[in-house]
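Participant: Show me how the following folds:
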Amino acid sequence: MEGLDGPPMTCEEHEELVLRLRDWRARLSVELPKIEVRFEDVSVETEVYVRRRVLPTLSNTIINTAQFVGKVTHNGAKMDRGSSQRMCAFVGQRDVHHAEMTVKETIEFARRMLNAGNNSGDLLITITGLDECADTRIGDEMRRGISGGQKKRVTIGEMLAAPAQCFFMDDISTGLDSLTAFQILKYLQQLTHVLDLTMVVSLLQPTQEAFNLFDDIIFLCEGRIAYQGPRQHVLEFFESMGFKCPDRKNIADFLLEVTSKMDQEQYWVNNRSTYQYMPVQKFSDSFGSSHHGRLLQKDLHMQHSSQKSDQMIGTKERSSIPKWDVFKMSMALFRFIAIIGRTQVMANTIGTASLTAIFILGGFVISKDSIQSWLIWGYWFSPVTYGQNAVAINEFLDERWSMNSEDGESTNDTVGKTILKLRGMLTESHWYWYSVAILLIFAVVFNIFSIFALEYLKGAGKTTLLDVLAGRKTVGHIEGSINISGYPKKQETFARVSGYCEQADNHSPCLTVFESLWYSAWLRLPSQVDGHTISIFINEVMELVELKSLKDAMVGLPGTNGLTAEQRKRLTIAVELVSSPSIIFMDEPTTGLDARAAAIVMRTVRKTADTGRTIVCTIHQPSTEMFEAFDEAIPGVPQIRDDQNPATWMLDVTSPAMEYKLGIDYGIIFSKSSLYIRTEQDIFNIQGAIYGSALFIGFANASILQPVVEMERTTFYRERASGMYSSMTYAIAQVAIEIPYTIVQVLIFSIIVYPMMGFQFVVAKFFWFMFFMLLSYIYYALFGMMTVAITPNQEIAAALSFFLFVLWNIFSGFFIPRKMMPSWWRWYYWVDPAAWTIYGLMVSQLGDNVDLLQVAGRSDETVKEFLKEYFGLQDKYLSLIVSLHVAVIVLFLFIFGFSIKHLNFQKR
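Facilitator: Now for the predicted structure:
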């Protein structure tokens, strides 16, 4: 297994790892218990009052009428909490984690609490693809953290840490792209087959590749089992019913649509009889009388052999949390209040009341002597009492407060004791240690109660891009520009014409579906739109997203009551559609939906786009139909198989493992392809890179040379006085010695930086780049030497050169293009050597480029035209720019030599 810096682990490496684990267990003669879970005639029933709104809701809240009917056994024994905790693990649909913990801490905590192996923490992080975010905190809706897909992988990793033999996983592909979902399911399949595990996984949008990984299928529709048996025989059963899956059709999508009244007819192939809608009840009855249905009933009537079950379970069962670890749990009082509150609202209510009593009775707001006798017990039960007294005693019994007090009750009272008595605090020094000990006891006691409450009261990249585009990003530093139809985006105006469907479905739980849509439309549509028009529009939107039948349903809390995850997602889209936006951003709108519901949503998205609106959408697991709803997709290199989903194929060929294997970067390939269109920002980026390369490195060269020249000048004065050589000989030698170093510097710099700037790989242009960089570095070096020669010391030379460098930077054409400079300052542009260098580099590299460029506020134009119109740069002046460089080098050399010869700052 590779380290964190190596290539991603492949499925073959997964399988090899699991096989080694099986061989290791075999050598140790470790035999894990076998688990069999049986369920028969299982259903959940409830009574709901649906008359009016307020009182029925109150009745449904108070009266818990949900009833479980049926029979579920584990290894032939009736299911109970004690036996199922260690045998089975459940991965829920919602990813509930501590937001402040990192990924590694979460996995490690689960591993320790579940008594997993020593190395399984790092192993799980690698397997679930969480290496890159292992040290990132998880976060939540209010705190920045990992992405939704990464949270789902953390949830899976937590439960895989359990030493269970049976895993139940509810929609584990939510938030994952199809490639990641396939890799995780492939690993689960290898674990199941090699280690004899049992895994029951529900998926909403399985790709064909993911579907093929399963051994058996339980097709549950409208609360009834329409098929349960081997995956290979599922199509045979439905063909016997008169329905056939078309070629290249995802079998999972076919199963969902063949039971739908809207889509069933298209799969009817029985020409011997006329098509009539076949309800789910008929599929279920037909399966019961089929071959696989009869085998299933036969297995259910066979008694489970429990000869070794009790022994195995008893051997495996042990304390989940060691007693000593209980005392290490923290968060004492607040954790206890949060747990007994059950919900955030209730916890806040209890917490506010508790904290009010604690502070009032803690001796700070009201001193101990002023508390009524019948409430004094509250003073001794308040943690604030002991915290406050410990701090006060530690301070006021110090020697600084030991002088006698004239206001004390006795002549022996010190100033510190007098202050403590005036505030009604304890005055004996031993109460400091008593208070510390009592505070520790408080922490331990409340943690014990927290564990007790937990046991008996308990009932997880693309987004960043959309957040930035939609103006929803509130943290971090955003660079670059966003243009709408060629003009800079103004968030105040843009918010009125745009909609954003976030990945999290956040709605007010106390409103109905219609009220949620009405509230959004009323506040976001123009004020001149009347209520009748709004109502009609809302009904059209509800029909579009198939929420008409749920018009008066309460939204409720996710995972608790109200709408299901699928319905909440459709409501999120509807809330944005009723504002009639011109552009809609959708962050994974199909996450949490089954394939049929996802197809409905994408049909809605397609219809919305057909009305002229712009849709910007990210999606994790598009089916073939959903993929075809988009106008553009990134092309890949390998050939697609006939039975492969295009989106799955695209993710497969562009995965990090494939890029590592082929040694390529698709991002770089795309940037060089004909599909990539440059924008004016690309030109600005190139100019910025040229500006930084030429000016800052040149300035550094000049600054480094100045103290060296200053030091050598003192020696020169002595040697010239001795008649050893002439001044011009010395000047030419000083310049000549810098040229070889400059050539090497330019060569190394150009080889590294030139490809990174995105320039064309043309030999002539590369040498032009090196030529101008060499000329600029030479005149910068001469400029540094010249300033030393004309000034008495290095400090003045540095000040003078810094002043001139500032002027060079300002008028170089980078901060202010020449055409935008005031007319009376443009003359300085033509005497600025830095401007010549940027001119030469830009024109030599881009002056003949005729690629189209997207320019804000104007029609598309070529790069050459943009350089001329915006910067005033033309390639016909390239020879003039070269001549100016040579001239300034000769000028600086002459001034340096003349100053060395005629200026003598040595005062003796």
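
Participant: Could you use CA atoms for every contact and neighbour count after this?
Facilitator: Will do.

Participant: count of neighbours near Gln528?
Facilitator: 6 (other CA atoms under 10 Å).

Participant: Centroid-nearest residue for the protein?
Facilitator: Nearest to the geometric centre of the chain sits Ser147, at 3.0 Å (CA atoms, centre = their mean).

Participant: from memory that residue sits against Gly461, does it?
Facilitator: Yes: with contact defined as CA atoms under 8 Å, Ser147 reaches Gly461; the gap is 7.4 Å.

Participant: Any figure for the gap between Leu465 and Leu191?
Facilitator: For Leu465, the distance to Leu191 (CA to CA, to the nearest Å) stands at 36 Å.

Participant: more crowded one of those two?
Facilitator: Counted by other CA under 10 Å, Leu465 and Leu191 do not tie: Leu191 has more neighbours, with 21 against 14.

Participant: Just say helix, strand or coil for the more buried one.
Facilitator: helix (DSSP: H, G, I helix; E, B strand; the rest coil).

Participant: here's the other one to compare against:
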Amino acid sequence: MNTDTDPDRSSLVEGPQLSFESGKTLMAQGPQAFHDLMATNVEAAMDRPLPQMEVRFNNLSVSADIVVADDHSNKYELPTIPNELKKLLMGPRKLTVRKEILKNICGRFTPGKITLLLGQPGSGKSALMKMLSGRFPMTKNITVEGDISFNNVPEKQILDRLPQFVSYVNQRDKHFPTLTVKETLQYAHTFCGGDLMQNGKGMLDMGSRHNDVEALEAAGKIFANYPDIILHQLGLQICQDTIVGDAMLRGISGGEKKRVTTGEMEFGMKYISLMDEISTGLDSAAAYDIVDTQRSIAQRLHKTVIIALLQPSPEIFSLFDDVMILNEGELMYHGPCSQVEGYFETLGFKCPPGRDIADYLLDLGTREQRRYEVPRPAKQPRSASEFAEYFRMSQIYQETLAALEAPYDSQLLESVKDTMDPMPAFQQPLVDSVRTLLARSLVITYRNKPFIFGRLMMITIMGFLYCTIFYQFNPTQISVVMGVMFATVMFLSMGQGAQIPVYIASRDIFYKQCRANFYRTGSYVVATTISQIPMAIAETIVFGGIVYWICGFASDAKLFIIFEVVVFLSNLAMGMWFFFLAGVCANENVVMPVGMVSILVFIIFAGFIVTKDQIPDYLIWAHWISPITWGLKALAINQYRSSDFDVCVYDGVEYCTKYGLNMGEYYLNLFGIETGKEWVAYGIIYLVAIYVVFMFLSYLALEYVRYETPENVDVSVKTIENESYALMATPKAADSKGNAVVDLPVNTHEKNFVPVTVAFQDLHYWVPDPHNPKESLELLKGINGYAVPGSITALMGSTGAGKTTLMDVIAGRKTGGKITGKILLNGYEASDLAIRRCTGYCEQMDVHSEAATIREALTFSSFLRQDASISDAKKYESVDECIELLGMENIADQIIRGSSVEQMKRLTIGVELAAQPSVIFLDEPTSGLDARSAKIIMDGVRKVADSGRTIICTIHQPSSAVFYLFDSLLLLQRGGQTAFYGDLGKNCRNLIDYFEGIPGVAPLLESYNPATWMLECIGAGVGHGNGDTMDFVSYFNKSPYNQQLESNMAKEGITTPSPDLPEMVFGKKRAANSMTQMKFVVWRYFQIEEVAQIIGILFNGIFMMFVGFSPPAYSIPSGYTWLYDICPIKFPMSILVAVVFADCDELPTWDEATESYTNVGTQLGCQPMADAPEDVGHITLKEYTEEYFGFEHDTIARNFGILIGCIVLFRIWALLALRFINHQKK
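Facilitator: The predicted structure follows:
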């Protein structure tokens, strides 16, 4: 910890000579110089060293109580409906099992030091970080024991303000896809640091009078330029104006997205930084630069930095001061990095030469540790608990306990009084926070142009349909008028359901930012709801204006305004209801059915389909709480109690004399609607009130119901084992390099594929410039290369160099942009069909049908993607081959849901392998995996290549052991140009000799990772290094390796056809026949996005309008009868209504003398209709049903046949859409 007193004032004021004009000028000399400048000026303004924070935790334990089934005596069964019913009736008793996540962890993190947190997935790393940052989701089944304190202040005392002192960078990259990188960071700065200077002015204004003004001004400029500083610090200035993007929208690369996640939490004066797996997706050089920057921050700004990494290279490991190792929640080591190897040597373990130190440490406590054991008299520890017991007896641990009992430094206690106590929970005031959130929401909404255009198109089309169908309706046709008002309220209200995917997608971002105290939950709710008002106003004006005047409502401006207000409030109220559901339900799969059921309840009890008088007393509450009820009442009373209809005589009928009510009251009474004009005001008041109630409920849901996973706590009564390692045979290795070799017995399987050589010649790829659509950006510039069967070719380069872009182009996965050059298979130009049929593509994201088992997923791929001529037995055999090659025997029959990251990655590779492709493309197969899991995955890939397939793989941070598995390398420099292509040689000797022969390149140090060294040579990472002085592209073009590449490219079978190699020709697009496809695809489920929902709502609205109910079939204008004839909903509706209401063998006879029916039968359709409207007269239910609505009993059989035809037709359309329409933009 830095405890120096104030240094000489002149040395503070001078500092590094940097300009304050912008972030670029401040970062001109690198992060270290900037951090010196920042510390100099802030400390000068404060007249003391920067505030510091030490965190101590003593006997910290976290456990979760999980309810599981005691299934010792039962065989494992899949969670099918029959099995679940059987378990419900006869199933095992439930047990509560305690899963210990952290077990008696003691330690402290001190200012000025950077600590590495190591551990396998599920070891408790994230749990510890979340506990220390106050982000751990606390539920009733979570038990926490032990103490956590910050500068001698217990965590509980400052829990609401803790995010202002402690930042936590999550593993997941959750961002708004339509915001640019700069906007994302700018909003984070506004939330966390925008008002920091104002709030902390008193703290900064403590220096000597002759210096504090200058220093305070410099500090203010630093804070003002901080977003730009972070952009340059993380190397994001190149992509600052590019949208972040997501799986469906092309944006920045995965590595850049990870850096945005890191940068988002860099704002505000945080004293402790907790970073969880921040290197995922980054090349090793960029990861090194970012960790080096954090080291500089720790040393120069006296921050406490803790970083959890999965695959740190030795170079990155050397940047850390301390290391903490967790395994199964146990503390195996916490102390200086310089002593960790010596400590484990005392336990009987030694890291072999060439083995990465982090990989070695992660292997301890697992079966892999056998290779590191050295003979000694005492037995080596085996389990994590044994390692923890040994560590508790060590001198390092005793020193830690002594430090925990020691008093805090006086400087830390002063920080409590000067900086911690005055710190508010939120940097922005409530109003400013709402304003910032509203501005962000409006930007996001405006950029979702498909959604906006879809909504406007939908309401315009529906508005004109309504006004033309109901053009100048007759007010005495009450069912028609009420139908128009009911449809108006219902249609606009249901349209708000299209926002559900938007709400769900933004919820995870809200969780992250709210936990970080970016803003209050109330601010978010208010801003989100206000942001929906402009769209609701536009919809109301457009739709309401069209319908009101053209349909023929009362011609009164005042009544029109009331009509619009009621429709607008109904729209808002239902929008807020969907917002509440999105906050309280677990996911979209739950929200959608719950939302549809709630809408159904609101509609049924609104008083139109079932009038209030017909609703049972025990359900009448549903009528009064429905927002649609009050909107419909207000519109009906507004219409029929107007001066035009508030009369006794209308259209020749004496309503007052005949019914004792005026015309308007009579028709309102038919639907059981109150007749008092004050009910219009009541309706408006209720809609406003329910809007506020729904808003408050949304606040409660988002504040107190959080669907966040604290840690992997899935357990059973059986012994909990680490599945990833138990599945693999891991004998000792005699390799001097310490390489892990996974040896699995693999049966000999018949090859169902043709070996293929992939070649690409002079590939160029352009995309439109986002700043100037008329111009193009060239992402790939004349790339040449090839990959042969039985080999693994690595595509590497700095983040954003074009690795994934190149692979997408070769694999035919690009949906936009311009591509030139040749792609060849066995020397023949590849067709799109050939690439689709003979290649497999594994994306970074592991997307699977979670309800299936692993074997089912593989079988699905095998049967649908292998040729129909191959027998089913061979297809099943290929499934077994995949399971064997990837070591999934023990988990093959488990459902996919709940699988670990490593298991999901193996399944992703297996799904492609099951198709028996000749070529497999892998995009970052080790991303998000720890070093051991990455080695397991790549060993499996090596076996796949050895089976004769061609593997092309992008990879960012391979360890030495993983890098040695590759045969060839295509290295890309920034700008999409080739810096190297060729065979790597044994232990990468060819690559090393090539780069060491380049003038100015430093030789590879002993034990240094060749992959990291190579990327540093070409200027990868956030910094640039040699890449600025040496033109590696030109050097390669003149090298013997390029000459060898050109020579090999000219050979037969690579760029020219060979008589010994077949051309990849396929006669049909689908490998499987139609029956096989139907068999395997019938139960597949496809998610609906918001635009598809809008289109669905549009078509459903049109179909509901022409179903023959409202308006009745007889009143549909002749120009629209074709819509009535083709409406698919009409046919089941007609069947159901006719069966109930139109069934009458013999109609009764009307007796004019008695004005009653005679010979009335017992069937429901034969009964006279009671309380028929004035314009209907006497009529039976059968006649009314058939004449007014067109639901005829004699057409039941025909309608049933048409209904079956509609189902078949829609399935065919869905098949064509899935085949020819691709919404993914890459």
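
Participant: Can you give me the TM-score here?
Facilitator: In this superposition the chains share a TM-score of 0.63, using TM-score structural alignment, normalised by the length of structure 1; 685 aligned residues with a CA RMSD of 5.1 Å.

Participant: Tell me the residue in structure 2 aligned with the residue nearest to the centre of structure 1.
Facilitator: Aligned by TM-score structural alignment, Ser147 of structure 1 pairs with Ser253 of structure 2.

Participant: Please apply the same query to Gly341 of structure 1.
Facilitator: The alignment partner of Gly341 of structure 1 in structure 2, by TM-score structural alignment, is Cys585.

Participant: Can you give the distance of stretch 250-261 of structure 1 from its chain's centre?
Facilitator: 33 Å (CA atoms, centre = their mean, to the nearest Å).

Participant: Correction: the previous question concerned stretch 37-44 of structure 2.
Facilitator: Chain-centre distance of stretch 37-44 of structure 2: 39 Å, with CA atoms, centre = their mean.

Participant: counterpart of it in structure 1, which residues?
Facilitator: Using TM-score structural alignment, stretch 37-44 of structure 2 corresponds to residues 20-27 of structure 1.

Participant: Any figure for the gap between the residue nearest to the centre of structure 1 and Pro656 of structure 1?
Facilitator: Where Pro656 of structure 1 is concerned, Ser147 of structure 1 sits at a distance of 18 Å (CA to CA).

Participant: cool, Met586 of structure 1 as well?
Facilitator: 25 Å.

Participant: Verify the contact between Glu47 of structure 1 and Thr65 for me.
Facilitator: Yes: Glu47 of structure 1 lies in contact with Thr65 (CA under 8 Å); the separation is 5.7 Å.

Participant: mind checking what Asp289 of structure 2 lines up with in structure 1?
Facilitator: Here Asp289 of structure 2 is matched to Gln183 in structure 1, going by TM-score structural alignment.

Participant: Would you confirm that Phe580 of structure 2 contacts Val692?
Facilitator: No: applying CA under 8 Å, one finds Phe580 of structure 2 not in contact with Val692, separated by 11.4 Å.

Participant: higher neighbour count, Met586 and Pro656 of structure 1?
Facilitator: Neighbour count, other CA under 10 Å: between Met586 of structure 1 and Pro656, Met586 has more, with 24 against 17.

Participant: which residues in structure 2 does the helix or strand where that one lies align to?
Facilitator: Assigned by DSSP states H and E, Met586 of structure 1 falls within strand 583-587. Per the alignment by TM-score structural alignment, strand 583-587 of structure 1 matches residues 919-923 in structure 2.

Participant: ok, average deviation of the matching stretch from structure 1?
Facilitator: When structure 1 is superposed, stretch 919-923 of structure 2 averages 0.5 Å from its matched positions, counting by mean CA distance after the TM-score superposition for structure 1.

Participant: Which residues does that stretch contact?
Facilitator: With CA atoms under 8 Å, 6 or more residues apart in numbering as the test, stretch 919-923 of structure 2 has contacts from 755-756, 758, 804, 807, 811, 838-844, 909, 912-913, 949-955.

Participant: For that stretch, what is the distance to the chain centroid?
Facilitator: Distance of stretch 919-923 of structure 2 from the chain centroid (CA atoms, centre = their mean) equals 23 Å.

Participant: All the helices of the stretch 351-500 of structure 2, residue numbers only.
Facilitator: 357-363, 384-392, 395-405, 410-415, 430-447, 449-469, 478-495, 500-515 (DSSP state H, counting those that start in this stretch).

Participant: Pipe these into JSON lines and attach mean neighbour count and distance to Ile562 of structure 2 per row.
Facilitator: Shown next, in JSON lines, are those (neighbours: other CA atoms under 10 Å; distance: least, CA to CA, whole Å):
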{"stretch": "helix 357-363", "mean neighbour count": "21", "distance to Ile562 of structure 2": "69"}
{"stretch": "helix 384-392", "mean neighbour count": "18", "distance to Ile562 of structure 2": "71"}
{"stretch": "helix 395-405", "mean neighbour count": "14", "distance to Ile562 of structure 2": "69"}
{"stretch": "helix 410-415", "mean neighbour count": "16", "distance to Ile562 of structure 2": "59"}
{"stretch": "helix 430-447", "mean neighbour count": "17", "distance to Ile562 of structure 2": "27"}
{"stretch": "helix 449-469", "mean neighbour count": "18", "distance to Ile562 of structure 2": "18"}
{"stretch": "helix 478-495", "mean neighbour count": "22", "distance to Ile562 of structure 2": "13"}
{"stretch": "helix 500-515", "mean neighbour count": "19", "distance to Ile562 of structure 2": "28"}
